[in-house]
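*Asks:* no sequence on hand, only this structure:
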């Protein structure tokens, strides 16, 4: 079937190129128009440190009349069995590669199963739960840190006189968020002395740690009781701190984006529709000849549908490749104008669906009208 359709198109190379060009331009415009939605939601989740209802800022401190009797890592690892722990307020460190150095915020982390949310990954891979549990010397580096120091995936960097392998680069290249300027380290890959110095008071030997805890809010009370039972030699106070919450409604951002891009999207839809109508109308004589030769209407309609489907899919493939190339070449310039060539599942899926559906629907009316033509009259069509 595919061979027949392609052979059919190749008989009209200029028409084929004209149709594909129109489809590709329209698909690119639609993709660019809605491509910003995903970035907005990612940035909001990053700036709020995760999904609402699934992360909390928690302060854990032991009472001053009872000297702390545990290794702080034990407390954090125990909490990390329920959700990801990010240890906050641990200061800044120098990240070095060769002669280049940048001072950035360090976030020690612990989790022993896949987190319910992670910062966007720009390159490489996330640290796995197994690597985190084993305390392997692997890190995630923010995009701005990587750019400033000249770091790439699999490079080895120096942090506090220790060597760490860069497992991935997090954040977004053209959209700033809270994770663009940090270094993310498994807490077990850091020395006990360093962790103790950040959360244990030397003066009265009490623990005071602020954690970003990625776990369902409803489970915090239950986990707090379990913690006190497990580490009963110390009395802990656990306070939840308010994180600014703004409900992220995907449909809201979709509607707002579409409203501002409606003119461009309408032009694209009209263009796709016009191309489809043009294709059917240009073949009226050919189609009526087929009727004269005994072809059934159903067969002719199916052949047109196949042509339109192949055209749409071929155009989508070209537009995806072209969009990736444009993202590499001109994203830094076009992003300043609130547009993006970034390809994600949202704009890719919507563009594909729109191209196929609009192309198909637009071909129905002229196709049906063509089928109504009397064969003798249809052959006279120029």
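*Replies:* Okay, I see it. What you see is a predicted model, and the numbers here were worked out from it, not measured in a lab.

*Asks:* every contact and neighbour count from this point should use C-alpha atoms.
*Replies:* OK.

*Asks:* over to the closest residue to residue 277 other than its chain neighbours. Which of the three states is it?
*Replies:* Closest residue to residue 277 apart from its sequence neighbours, by Cα to Cα, 6 or more residues apart in numbering: residue 363 at 5.5 Å. Secondary structure, DSSP: H, G, I helix; E, B strand; the rest coil: residue 363 is helix.

*Asks:* residue 363: neighbour count?
*Replies:* By other Cα atoms under 10 Å, 24 other residues sit near residue 363.

*Asks:* what about residue 128, neighbour count?
*Replies:* 18.

*Asks:* ok, and the closest non-adjacent residue to it?
*Replies:* Using Cα to Cα, 6+ apart, the closest residue to residue 128 is residue 114 (7.5 Å).

*Asks:* my guess is the one you found meets residue 131, correct?
*Replies:* No - using Cα atoms under 8 Å, residue 114 is not in contact with residue 131, being 11.5 Å away.

*Asks:* comparison target below:
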């Protein structure tokens, strides 16, 4: 069957080329549209560090700064992780590798179960539950720090020194194509570096927590946090004041307009291409009416003829899809600087592959239906006489 299909392509090479070009234009426009939509969604989430409905900010001021507080602070943080992921963000910058010129903002983090979003990782992995259970000295560093410390990328031997302790670098955070708030930040598991809180005897009487919870019930989250604080501090001389804050939902009208506009443009191009492809397919199939009519006269079933034509169309569409995705892949390589300046990433992802493959198959089937129907209604003798 494959040999017959290749022979048909060779006999109708010009039509196949035009069909392929049509598919390439349509699938490429659709795939780039998918990349634009994906980038818009990522940018929206990055700007709010995740889903705003699941994020609570807790600013806790302790009125007493003593040993009792230091003894209980670890228990407080550990208990809050029962609600969700905890990040402590109001910490001072620290020297990296004991270099006065190389400092970074530090975020202590801890969770017992991964939340529905985490900081984007360019290379390596995000923390997992075992990192916290086993008190592993691991860190995630921002891409600007990684460029300075590990210009060739990270491996199993990539480590940084913080407070005279060696930490293995397991991931690089940020986005390859644009700047983010994580580019100069180091994330450290709380239980391996809790002394950074510096609760005892220094200037720090407060902590700011970012809570990323599964629950979107704000009253429930507030109640759980205050209950934990009350329980842990009830037998001490420590007291506290707490303020809860929430990230406001962004005005998503611009994001929606961008997605709608992208879908409209890509969809319009795709519809035009499908119409042209149908016309080209009609010409291609009608041009083979002699071959098809001979098959019918020799007893070939209509279902077999229809199947072979659809398979040929899908193969052309799939081959065109591969070319379109390859073109999309090399675009950011050729225009790397220009795309970086506008912060756009169009490198194909799994979404592009799946979406393009689905569209290629659908277009291959649709573009075959009209000419097949017309061809099947033709009388073989009449068709041969006019061939």
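*Replies:* Here it is on my side, so go on. Not measured: the values here are computed from a predicted model.

*Asks:* counterpart of the residue nearest to residue 277 of the first structure over in the second structure?
*Replies:* Matched to the second structure by TM-score structural alignment, residue 363 of the first structure sits across from residue 368.

*Asks:* list of residues touching stretch 14-26 of the second structure?
*Replies:* Residues external to stretch 14-26 of the second structure that are found in contact with it (Cα atoms under 8 Å, 6 or more residues apart in numbering): 9, 266, 269-270, 273-274, 276-277, 280-281, 284, 316-317, 319-321, 323-324, 360.

*Asks:* could you do stretch 291-305 of the first structure as well?
*Replies:* Against stretch 291-305 of the first structure from outside (Cα under 8 Å, 6+ apart): 280, 287, 290, 360, 367, 371, 375.

*Asks:* swap the cut-off to 10 Å and go again
*Replies:* With contacts defined as Cα atoms under 10 Å, 6 or more residues apart in numbering, stretch 291-305 of the first structure is touched by 1, 4-5, 279-280, 283, 285, 287-290, 306-311, 359-361, 363-364, 367-368, 370-376, 378-379.

*Asks:* so it aligns onto which residues of the second structure?
*Replies:* With TM-score structural alignment as the criterion, stretch 291-305 of the first structure aligns to 296-310.

*Asks:* now do the buried residues in the matching stretch.
*Replies:* Of all the residues in stretch 296-310 of the second structure, those buried under the rule 16 or more other Cα atoms under 10 Å are 296, 305-306, 309-310.

*Asks:* equivalent analysis for stretch 379-387 of the second structure, please.
*Replies:* 380, 383.

*Asks:* please identify the helix or strand for the residue lying closest to residue 75 of the second structure once chain neighbours are set aside.
*Replies:* Among residues not flanking residue 75 of the second structure along the chain, residue 232 sits closest, at 7.5 Å (Cα to Cα, 6+ apart). Taking DSSP states H and E as the definition, residue 232 of the second structure sits inside helix 218-233.

*Asks:* in the helix or strand following that helix, which residues are buried?
*Replies:* Next in sequence after helix 218-233 of the second structure, counting helices and strands by DSSP H and E, comes strand 240-245. Under the neighbour-count criterion of 16+ other Cα under 10 Å, strand 240-245 of the second structure has residue 242 buried.

*Asks:* next SSE after strand 240-245 of the second structure?
*Replies:* helix 253-286.

*Asks:* and the helix or strand that that next one is followed by against the first structure, how far off on average?
*Replies:* For helix 253-286 of the second structure, the following helix or strand on the C-terminal side (DSSP H and E) is helix 289-297. Helix 289-297 of the second structure, aligned to the first structure and superposed, deviates on average by 1.8 Å (mean Cα distance after the TM-score superposition for the first structure).

*Asks:* mind checking the longest strand of the second structure?
*Replies:* strand 99-110 (DSSP state E).

*Asks:* all helices for the second structure, in order.
*Replies:* With DSSP state H as the criterion, the second structure has helices at 2-11, 13-47, 67-80, 129-133, 143-149, 218-233, 253-286, 289-297, 302-334, 336-342, 350-376, 380-386.
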